[in-house]
Each structure stands twice: as C-alpha cells, then as structure tokens.
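Asker: Task: produce atomic coordinates for the following.
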Amino acid sequence: MRHFSLIALVCISFSAFAQNKIIVFQTDFGTKDGAVAEMKGVAIGVSPALQLFDLTHEIPAYNIWEAAYRLQQTAPYWPAGTVFVSVVDPGVGSARKSVVLKTKSGHFFVTPDNGTLTLVAKKLGIAAIRQIDESRNRRQHSAESYTFHGRDVYAYTAARLASGTITFEQVGPQLPDSVVRIPFQEPVYSNHIISGNIPVLDIQYGNIWTNIDGATFNQLKLQTGDTLHVKIFHGDTLVYTGDMPYVTTFSAVPDGAPLAYLNSLLNVSFALNMENFSIRYRIYSGPDWKVEISSKNG
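Answerer: This next block holds a predicted model:
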C-alpha cells in the first residue's frame, strides 16, 4: 500500500510539473490586427480549460535577440510546467526547425530554433529538445499555409502540451541538447576590468541594462559611492566613455547626472537621473553592444 502511494505521488507530481494548463505568448505581431487572437482561439479550441497570458507582442519586428532576452527575463517568475510560445520568425517557411525546449527548471518553450532560445537555454539549462512533428501536431486543414506557423503549429502544439492532450515525448523526435545561439559578450572579470553586454534598454526611461550580474560585479570590491569608469562599444567602435558613482538610489546624484546601480534583476545598469541616457548618448542594445567597467578607486 505504501509502495502504491509513493508511485501515485510521483505520478501526480510529474503531471503537475509537466502540464499546468498555462500558456504565455510572445510575438512581434503587435495587436493592431487579429493574429494574436487567432493564436489564442486555436489554443482555446484545443482546451477551454487553458489559462492564456501575454508576455509581450511588442518585440521589434524580426528582433530575435530581444525575444531571447524577454524570455530569460520573465520565465523564472512563472511556475514549472508553464508553456511559452515565442514567435519572432523571420525565417518562417525556411529550413529552420520548429522545436519545444524543456528546461531543467521544468519550463517549456515552443518556438523556431533561430536564436530565440539562446539565453533561456543557458540560464535555465537544457533538459531535452524535441522537433515538432507536424504530421501529428499541426492544426487540422492548415497544411497549405506556410506563413503562420505561430497559429497553425506553435499555438496548437503548445495547447496540446499544456492541456495534457500530448506528453512532451509526443511532440516529436528528440534532438541533440543544443540550440542555435546568438554570440554575445558574457560577463567576465579580467585584469580589474569587467566586460559585458547591453542586452536591452529599460526602454521607458532610456536606462542602460547590462548582463553583468552582482556576483561578477562584486569582484571589483566596490562600496556604495565609489566611482566607476565606464566604456560602451558598438562593435569595435567606442561610443561612450565616462565616470559615474555606484549608488543605490537615483536621488543620490543631481538631476541629469550619470549613475550606476543594480536594476530589478540585480544586474549593473546606467542611468541619468530624470533624463534619458540612451537618447543623449545614442546608446542602444543587442548582441553587438559591449560595456567595460573598471574602478576609479584603486
């Protein structure tokens, strides 16, 4: 009896871990037309019990890198078993693979394997990857459509997976545990300099967000109020160089003055108090933007 109870508990736990009936959608479609509603309609048609949420539909057109970042930013805050659908797919209809990534954290990502998985694969780890078998996991009567895989393949497959209609193994054949990756500068400390990437802006305010985490930043052994020397590059071109204090609040510096701080993700960021750093210095984000930080305090 005890043995049976243990098996039942394991099965229940696995089921909750694998399918929790939650789908989170991300696209570059915008919401001016019916594309997003079509995807959600397909999902609800599979199971009305599904809970559907939006990450964003305002990814800049074709910007795979920003899609990758937004998944990394948000996925850890959703429970295990959540299924994410990300459709930023400039290669739709090409040879790029349609896949479902299961991460070691228990999240699922339904997307083209075109670089979108670069950051979640690294941050959350790869448990397994399966290529979507469209002979089984494609909306009925959609075989002649080659331009809306987000609706006909991704939303449909995600709904089947999230609702428990299919298991992860029934998505399709297993692939090697690797994804298409976009190269970028990872945070590293060397010779008293920290190098990193500017993956995204705090777009509403023009603050510069880096991927330099607190642990890497702490290798500079700074105290609050110490001064940083900051260089920002676009490719090999130096775009900005300047000094700024490391502070915990924006009000620690005068209006218009630069500052360095840890953002809500505990990554190093730069700002101008009450002004827009990005606009003033024409600094933007992406895999080809790099930052170097050193201490002015010895």
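
Asker: going forward, measure contacts and count neighbours with C-alpha atoms only.
Answerer: Will do.

Asker: Doesn't Thr241 lie inside a strand?
Answerer: Yes: assessed by DSSP: H, G, I helix; E, B strand; the rest coil, Thr241 belongs to a strand.

Asker: For it, grab the count of nearby residues.
Answerer: 13 (other Cα atoms under 10 Å).

Asker: got it, and Trp209?
Answerer: So Trp209, with other Cα under 10 Å, has 25 neighbours.

Asker: ok, it - contacts?
Answerer: Ile198, Pro199, Val200, Leu201, Asp202, Asn263, Asn267, Val268, Ser269, Phe270 (Cα atoms under 8 Å, 6 or more residues apart in numbering).

Asker: so which helix or strand takes in it?
Answerer: Here Trp209, judged by DSSP states H and E, is contained in strand 207-213.

Asker: Now do the same for Gly41: helix, strand or coil?
Answerer: helix.

Asker: Would you mind measuring from the nearest residue to Val291 once chain neighbours are set aside to Asp54?
Answerer: With Cα to Cα, 6 or more residues apart in numbering as the criterion, Val291 has its nearest non-adjacent residue at 4.5 Å, and that residue is Ile232. Counting by Cα to Cα, to the nearest Å, the separation of Ile232 from Asp54 is 33 Å.

Asker: if you count what's nearby, which of those two comes out ahead?
Answerer: Ile232 (22 against 13).

Asker: So that one sits against Asp288, correct?
Answerer: No: applying Cα atoms under 8 Å, one finds Ile232 not in contact with Asp288, separated by 10.8 Å.

Asker: okay, now Lys231: neighbour count?
Answerer: Counted with other Cα under 10 Å, residues neighbouring Lys231 total 17.

Asker: want to put them side by side, so please do this one too:
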Amino acid sequence: MNIDVTEFRLREGDEVDLGLWATNVKPLCKSKKAYRKVLEDQVEQLSDQQRMLYASNRHALLVVFQAMDTAGKDGAIRHVMSGVNPQGCQVFSFAHPSARELQHDFLWRTTRDLPERGRIGIFNRSYYEEVLIVRVHSSILQSESIPDLPSNESVWHGRFRSIVDLERHLHANGTRIVKVFLHLSKEEQRKRLLARIDEPDKNWKFSVADIAERKFWDAYMQAYGHALGATSTTDSPWFIVPADDKDNARLIVSQIVLDALEGLKLSYPVVTAARRQELKAIRKQLAK
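Answerer: Here you go, the predicted structure:
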C-alpha cells in the first residue's frame, strides 16, 4: 500500500487554523492484521532506504516530531523506526533547557545533535519548543537573558526567521528535513490521560504536569498554528497528521519518512573498474 500523504502536507505560505484540520480520518486498514502487514512492509522499505543512505554517505535525514502530550510521539518513533539499524539512527528528546544551554542562543542545544551524513536523526520535540511552550509561558523567555529583548510579536517573527534560515542552510548542505505535528483532539487527550490513571501498566506515564499544561490548550493551538504556518517550506515541510487513531498516524508517518528517503533517489556507491580489479585480486588470495 502506498499512502498519499499530500493532504497532510502544509503548503508554504498557508495560514493555519488547527480547528479546521482533522484529528481523525477514515481507517487506512480494515483490520489490525492488515495494519500490521502494511506497517511491516513500510518498515522493510525504510530499512532498505536507510542502508543506502548510510552507504552513500551524501545526505542526512532529520525528522522532527512535535505534539501535545499523549499524542503518540514515542509510539510512532518506536513502531516506524523498528527495522532501522540503530547505528544509522539517533533519537534525541529535548526537555527544559539546562543552565548551560540557557547561556547560548535558542538553536544551540539542538544544533549539536543534528544527524551526520548517512544517518537519520529524530528530534522528539525540538527547537520549535522555543516558539511554542516559550510563547505560551512567556516567563520562560525572561530566563533566557536575551539582550535588548524586543517586543513580544517581533521575538517570534525573529525566531521563525532564524528557524527557516537554519533549515534552508541544512537543506543546501544535504540534510533533508521533514516535520510532523501529531494533531490530537482535546477529547482524545482526556481519554488517554484517564487510561494512564486507570491502567496500572500505564501509571508510570502519568504526569501531573500534563494536567497543568492541558489548561493552556487553546493557547497552544494558537501557538502551533502560527509556528506551522510561518515555517513550513517547500524544502522542509510540515505534515499535520491526524493522531486520534494511533494506527493510522503511524502508517502516515511511516509513509512520510519513506517518501522523503525515496525522494533522495539513493543508491549504493558505484565500484570503479580499478576497485573491482583490486577486489578480484583479493578474492583470489582468499580462495587459496
């Protein structure tokens, strides 16, 4: 199954009202068995593409995940990347900045963890937190010790510009970026939070902080809308993925990543005639 993900891709320049974007769509598979088969096929294709990415050593892929709490970032990463060689893939999660990180510009801490050529890097939350949670909780901005702090709106426009410039630079130097916003409804989040309380094996996932942040839902939706609209570009697009159905979301995310790798038109390095002769000579020695 080849899933058409164009309906989830945000076009450059579009304004975003997340209330108009679906959090659920018709199931892509008729059964759990069919879902597992499609995901298995996608994972196998991803594994093949990742090997060629590593072997060719010319490009890197950065996948950015952003979402509200309980939207399924961890599960999507775990299922979609299950067949990828760990040597060629790194996952980084970004929580509240440390004291050391606050002494640098807002892009510094994530820039250190960008993927090398030949590898896939996954950001579970990212530099976008600096135009999301920091925008919702403006007191955080004061702790960043920014000199000559400009007016509120110009701060975000400046950061959007810095982000777009960074992503344009990375693209020009071989790093392809796909950005996934897992779009969860407030009602579905409520159900998942209750499940974390009611089901013992999910108790460890529950955090009182999630309840506190839920109170700012509308502010987050507005902040996400501004950020997605200002930073989705032709080269580094945002995908707004309906996340109320976890199986659907995982298949869509898997297809997005697969499309990005296939778009690189990867192949294994071509062996020169001289190298082939060298290999033949070595083989003769080993065959003795």
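
Asker: And the TM-score between these chains?
Answerer: Once superposed, chain against chain, the TM-score is 0.26 (TM-score structural alignment, normalised by the length of the second structure); 127 aligned residues with a Cα RMSD of 6.5 Å.

Asker: Other residues contacting the helix or strand encompassing the residue nearest to Val291 of the first structure?
Answerer: Using DSSP H and E, Ile232 of the first structure sits in strand 227-234. Identification of contacts with strand 227-234 of the first structure by Cα under 8 Å, 6+ apart yields 238-246, 260, 288-297.

Asker: May I see the buried residues of that strand?
Answerer: Thr227, Leu228, His229, Val230, Lys231, Ile232, Phe233, His234 (16 or more other Cα atoms under 10 Å).

Asker: Name the nearest residue to the second one, ignoring sequence neighbours.
Answerer: Okay, so that is Leu228 of the first structure. Closest to Leu228 of the first structure by Cα to Cα, 6+ apart is Ser295, at 4.7 Å.

Asker: and after the helix or strand hosting Asp218 of the second structure, which helix or strand comes next?
Answerer: Assessed by DSSP H and E, Asp218 of the second structure sits inside helix 217-231. Next along the chain after helix 217-231 of the second structure, taking DSSP H and E as the criterion, comes strand 238-242.

Asker: Give the buried residues for that next one.
Answerer: Within strand 238-242 of the second structure, judged by 16+ other Cα under 10 Å, the buried ones are Trp238, Phe239, Ile240, Val241, Pro242.

Asker: Which is the succeeding secondary structure element to the longest helix seen in the second structure?
Answerer: Once the second structure is assigned using DSSP state H, the helix that runs over the most residues is helix 32-56. Reading on from helix 32-56 of the second structure to the C-terminus, the next helix or strand found by DSSP H and E is strand 60-67.

Asker: packing partners for the following helix or strand past that next one?
Answerer: Counting by DSSP H and E, the element after strand 60-67 of the second structure in chain order, helix or strand, is helix 73-80. For helix 73-80 of the second structure, the elements it packs on are strand 60-67, helix 246-262, judged by 3 or more Cα pairs under 8 Å, 6 or more residues apart in numbering; DSSP states H and E.

Asker: The last one to strand 60-67, inter-axis angle?
Answerer: It stands for helix 246-262 of the second structure. 160 degrees (axes from the mean of the first three to the mean of the last three Cα atoms, to 10 degrees).

Asker: Okay, angle between helix 246-262 of the second structure and helix 73-80 too, please.
Answerer: Counting by the same axes, to 10 degrees, helix 246-262 of the second structure lies at 60 degrees to helix 73-80.

Asker: thinking again about what came up before, what's the following helix or strand after the strand holding Trp209 of the first structure?
Answerer: Immediately after strand 207-213 of the first structure, counting by DSSP H and E, sits helix 214-217.

Asker: helices and strands around that next one, which ones?
Answerer: The contact analysis (3+ Cα pairs under 8 Å, 6+ apart) places helix 214-217 of the first structure against strand 267-272.

Asker: which residue ranges form the helices in the first structure?
Answerer: Going by DSSP H, the first structure shows helices at 2-18, 35-46, 64-74, 118-124, 149, 156-162, 214-217, 277-281.

Asker: Among those helices, which comes closest to Val85 of the first structure?
Answerer: Minimum separation from Val85 of the first structure across these (Cα to Cα) falls at helix 156-162, 6.9 Å.

Asker: elements contacting the closest one?
Answerer: Helices and strands touching helix 156-162 of the first structure, by 3+ Cα pairs under 8 Å, 6+ apart, are strand 22-27, helix 35-46, strand 83-87.

Asker: If we use 7 Å, what do you get?
Answerer: If you count contacts as 3 or more Cα pairs under 7 Å, 6 or more residues apart in numbering; DSSP states H and E, helix 156-162 of the first structure packs onto helix 35-46, strand 83-87.

Asker: tally of neighbours for Ser93 of the second structure?
Answerer: 12.

Asker: That one touches Gly121, doesn't it?
Answerer: No: using Cα atoms under 7 Å as the test, Ser93 of the second structure is too far from Gly121 to be in contact (11.0 Å).
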